[in-house]
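Novice: dropping a prediction and its sequence here:
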Amino acid sequence: MLNLKRCLQVTRFLPRKVLTTVDVSNRHLNTGILQLGNEVQHALKHGLPLVALESTIITHGMPYPHNVRTACEVEQIVRDGGAIPATVGVINGNLHVGLTSDQLEQLASCMDAIKVSRRDLAWSLSQGKVGGTTVAGTMIAAHLAGIQIFVTGGIGGVHRGAENSMDISSDLTELGKTPVTVVCAGAKSILDIGRTLEYLETQGVTVATYGDSKYFPAFFSPASEYLSPCNVSNATEAAQIVATNKALELNSGILIAVPIPECSAKDSSQVESAIQTSLEEAKHTVQIGKDVTPYILKRVNEITGGTALQANIALVKNNAKVGTEIAVEYSKLSANKSYSVGSKTMHKANSYTERNSIAKPVVVGASIYDLNVMTHSTDIIYGGTTNVGSIQQGVGGVGRNVADCLSRLGADPLFISVVGDDLEGKSLLSQSDSMDTSCITVLQNERTASYCAGLDGSGNVFLGVGDAKICDKLTPQLVSNFKEAIVEAPLVCVDGNIPTETIQYVCDICSEHHIPVWYEPTCALKAIKPYETNAGKSLTFASPNLRELRQMYSAVDGFEPQSIHDEEMSLTDIIRECRHLCSVLIKNGLHCIILTLGPDGVLVCRNTEPEELFPCGHLNRIDDNSMVSIQHYPACSEVHIPSEVVSVSGAGDCLASGVISGILQGHDPDVCIKGGLLAASHSIRSLQTVPDSINSRAFSADAIKEWAPFTPTCIM
């Protein structure tokens, strides 16, 4: 986050608007004249990779409709690469970062749009103008919004004959004082490239050619006669330069020069000849200052019969692809507290608490690519016969589901997890746009965890096959990168998919700092993990089903769980058994057990009175180690019984999330539990483990009370 010194401060009244201080630490809110698009706000809030795009290429670089078509295609390239595009432009006196399709069309078709550089910003905004931002103008807007990577076609530079005209682009001085990385195809070939590189050196700008060549590209040509000061061979190296530049607080920009693809540069000699002709023509016209470049580019395109335009489009698209790769790699580095650069280890300048003014809950768990196979009948046919049904791909993992659901409910958790560098991992990340994925580590040469569930016609799982070896890589060493976030969290949730030693590591931190820990067992075999170490004594909440509860009890008490078919037990028998099992676990340190009973609802067992608020934040643990209260909540009131259960696979995760969300908001326990039941009710009606219908508005305290007006049954 940018600190107050980097905030936009305006103290005077302009004719059309009153500008106030823009607190960029809360940059997801639009204030003053800097308007952030919805996608940009979401990306900034959740730490997603962003790529800024300029708009003079729309207003002055290409004719209509090539300009708007290219702009949309470039934005799609950025999205396909895993980042969010943020096209910058001036619309009716507002500086927009992230344009809608209608605003792109408005810019592309506006006949009197102006070029907006640094010198033009104040005037154009105060006068309500429409304009395309130059490289310099876009860098300023990107920096104000906190965007590090900016993609364009080519930068301005020192014009040929500048020793007489003094025509030097403000792009160069902006690169010297604004810490944004510009990815381009070098300087436009109508310029004096040698003098441009000399000027950039004077400004202290890092200039690097991207790829195998060390020659600085010349826009329409992959290489000029001049060498770049340095070279980066891939996106990771480029991202490391960006991160190091920021860590050093040099406050100057970086220029990554990407050669035009050879296939698009085959007619570069023809283009160069057209440039020379256009330059000669320009001497005898009234073209001066900022009008020179648009005039020459237009004439070059006319002389080459459109060849220059096609090459221009190709290089812009190639730059967008490379810039997106750099932005994604930079986002990965930003998610870690430290990162390696050669033989050195760099540390972030700002601590977690400096970057986040409000502590966030933390979820540590699995990210799993799901495949759900559902038969149309409850009678499963075995022996190789095909069962008629449906197959659906999706995203899951207990930890991921909890984090996703909490995000939809407005809790904005940090989710610590791992995925592989494969198609499943990329798909999982792309389908998690509702949550903060910045703490998910992508591991090279690893397979993303996957799970295939066989569901019968009633939505019940009759077979599950999982490959979650990658979860073993979620080690204490990896999690330690996010220790500051855990220390500041009001509540931490861990699932049973992560290694036992990692569960212990997280619980030890939370115990030291009096942070409540919620444990999601995930399955009966993994329910005992906290009790294989001392971590079990640090748990505050647990939400097992009956089989998982029995395993947890067995791990503590030493007795094997009963071999009982649950369907043969009455609710009274289940409650009687659970009363004993839970009392042992609470005596061992648990504060609250929320036992899921499927269609019979939940049983809430606590070591305090039922009306006492659930522990949250940095509070001392409740020392009473005896069970004080048991309450039974039915699944829902009679009028809310679902007419059809689609899938129960995500119900427990949504239940836990609904309860945790209420706890974080300080709601009464009754509202918290009913909020969890409401979330579970949404989940069982959908094949999505976390359905889109879950949102903070539908889960307000009043909405929950209206949905479930009943009073739970007190057992003790």
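Specialist: Yep, that arrived.

Novice: hey, let's count contacts and neighbours off CA atoms from now on
Specialist: Noted.

Novice: surely residue 196 is in contact with residue 157?
Specialist: Yes. With contacts counted by CA atoms under 8 Å, residue 196 reaches residue 157, the gap being 5.3 Å.

Novice: now the common contact residues for the two.
Specialist: 172, 187 (CA atoms under 8 Å, 6 or more residues apart in numbering).

Novice: when the two are compared, which one has more neighbours?
Specialist: Using other CA atoms under 10 Å, the more surrounded residue of residue 196 and residue 157 is residue 157, with 28 against 21.

Novice: can you show me the helices along the stretch 201-350 of the chain?
Specialist: For the stretch 201-350 of the chain, the helices defined by DSSP state H, counting those that start in this stretch cover 235-247, 268-282, 292-303, 307-335.

Novice: before we go on, here's another structure to hold up against the first:
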Amino acid sequence: MSLVVSEEVREAVDAGRPVVALESTIIAHGLPRPRNLLVAVELEEAVRREGAVPATIAVLDGRPRVGLDKEQLERIANEDGIRKLGHRDLPLAVAGGASGATTVSATALLASLAGVRVFATGGLGGVHREWTVTQDESADLGLLARTRITVVCAGVKSILDVPATLQRLETLGVSVAGYGTDRFPGFYLSDSGHPVDWTLRTPGEVADVMRAQDTLGGPESALVVANPVPEAEQLDPGLHARVLDEALRACEREGITGQAVTPFLLDHLVRHTDGASLSANLAAVRGNVRLAGRIAVAWAGV
């Protein structure tokens, strides 16, 4: 696999300067046009304001790229036929000359290969509801168990089985800490209703944990920094509970199963909260990107 690292990102990594990896799925598949490109540019600018270099990641014409220029970012935002690529899809996309936006697992893998240690995203994938029947679990979890990267996220989406996801992360040996909280965030919600065992309160503390990972050695697993969306910007918990319950019942009524469940539930939330869930989503992503920039700066010792 021929990994293409932009000159700006390569120079920053080589010099030990702060870099933040950004996924591209939110650009190609998470937001409508033209808002998606505006948000993509906004997130890169937010990283720069924190003193770090943004490295948006995607695959274009079969070439995995870490760091996109303006034209490449526009392609991901506007080109029809952009695929959604997990890490399992990368060899197929490379061999087939395909173009695709990277999910959490593919972004984390490519960032790690490029020497980028900090990655900001919205929320992780996790264990799906009714896992005992469907055996449906996001590839994010297994990839993070064997990839040394720090992922700043707003927990996992509340449509998933949150306690089962936390248990699975524990089983896989992935370190999880709340940022400024002892509660695990629920993506749209500041608090999923479940605790975390560890709390980190400053970017410097996160960087200290990253250094301790390297000093201790052991499995090349990730560090998940769970950063809650501010309460003032979260989806109203009462609205969230009502609409999610309606969505789950609609899913069962319409016979939606397997991989179709998550997009169905997410679409239902957007439509039946009048876009409030999308606003909470963006608030979470913005906060994670800013925090990741500060962590990257602390990690670099700038």
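Specialist: Perfect, thanks for sending it. Note that this is a predicted model, so its numbers are computed, not measured.

Novice: related to what we said a few turns ago, any chance of the helices of the stretch 201-350 of the first structure in TSV, plus distance to residue 703 of the first structure and mean neighbour count?
Specialist: Output for the helices of the stretch 201-350 of the first structure, formatted as TSV (distance: least, CA to CA, whole Å; neighbours: other CA atoms under 10 Å):
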stretch	distance to residue 703 of the first structure	mean neighbour count
helix 235-247	45	20
helix 268-282	65	17
helix 292-303	58	20
helix 307-335	36	23
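
Novice: would you mind giving these as TSV with distance to residue 203 of the first structure added?
Specialist: Listed next are the helices of the stretch 201-350 of the first structure as TSV, based on distance: least, CA to CA, whole Å:
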stretch	distance to residue 203 of the first structure
helix 235-247	15
helix 268-282	27
helix 292-303	22
helix 307-335	23
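
Novice: with residue 574 of the first structure as the reference, name the closest of those helices.
Specialist: Across the helices of the stretch 201-350 of the first structure, residue 574 of the first structure has its closest neighbour in helix 307-335 (45.2 Å, CA to CA).

Novice: quick check: angle from that closest one to helix 292-303?
Specialist: Orientation check (axes from the mean of the first three to the mean of the last three CA atoms, to 10 degrees): helix 307-335 of the first structure against helix 292-303 gives 130 degrees.

Novice: could you find the counterpart of residue 130 of the second structure in the first structure?
Specialist: Aligned counterpart of residue 130 of the second structure in the first structure: residue 161 (TM-score structural alignment).

Novice: just give me the match in the first structure for residue 156 of the second structure.
Specialist: Using TM-score structural alignment, residue 156 of the second structure sits opposite residue 187 in the first structure.

Novice: same check on residue 251 of the second structure?
Specialist: Using TM-score structural alignment, residue 251 of the second structure pairs with residue 282 in the first structure.

Novice: contacting residues around its match?
Specialist: 292, 295-296.

Novice: of the residues you listed, which stay in contact in the second structure?
Specialist: Checking the contacts of residue 282 of the first structure against the second structure (both residues aligned by TM-score structural alignment, their matches' CA atoms under 8 Å), the contacts still present are 292, 295-296.

Novice: distance to residue 104 of the first structure added to these, as a markdown table?
Specialist: Formatted as a markdown table, these follow (distance: CA to CA, whole Å):
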| residue | distance to residue 104 of the first structure |
| --- | --- |
| 292 | 24 |
| 295 | 22 |
| 296 | 24 |
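
Novice: which among these gets closest to residue 117 of the first structure?
Specialist: residue 292 (14.8 Å).

Novice: can you tell me the closest non-neighbouring residue to the closest one?
Specialist: residue 282 (7.4 Å; CA to CA, 6 or more residues apart in numbering).

Novice: swap in residue 144 of the second structure?
Specialist: Here the residue nearest residue 144 of the second structure, using CA to CA, 6+ apart, is residue 222, at 5.2 Å.

Novice: list the contacts for the one you found?
Specialist: Counted by CA under 8 Å, 6+ apart, residue 222 of the second structure has contacts 144-151, 174-175.

Novice: against residue 150 of the second structure, how distant is it?
Specialist: From residue 222 of the second structure over to residue 150 of the second structure the distance is 6 Å, taken as CA to CA, to the nearest Å.

Novice: repeat for residue 233 of the second structure
Specialist: Taking CA to CA, one finds residue 233 of the second structure at 24 Å from residue 150 of the second structure.

Novice: the more surrounded of these two?
Specialist: Neighbours per residue, other CA under 10 Å: of residue 233 of the second structure and residue 150, the larger number sits with residue 150, 29 against 18.
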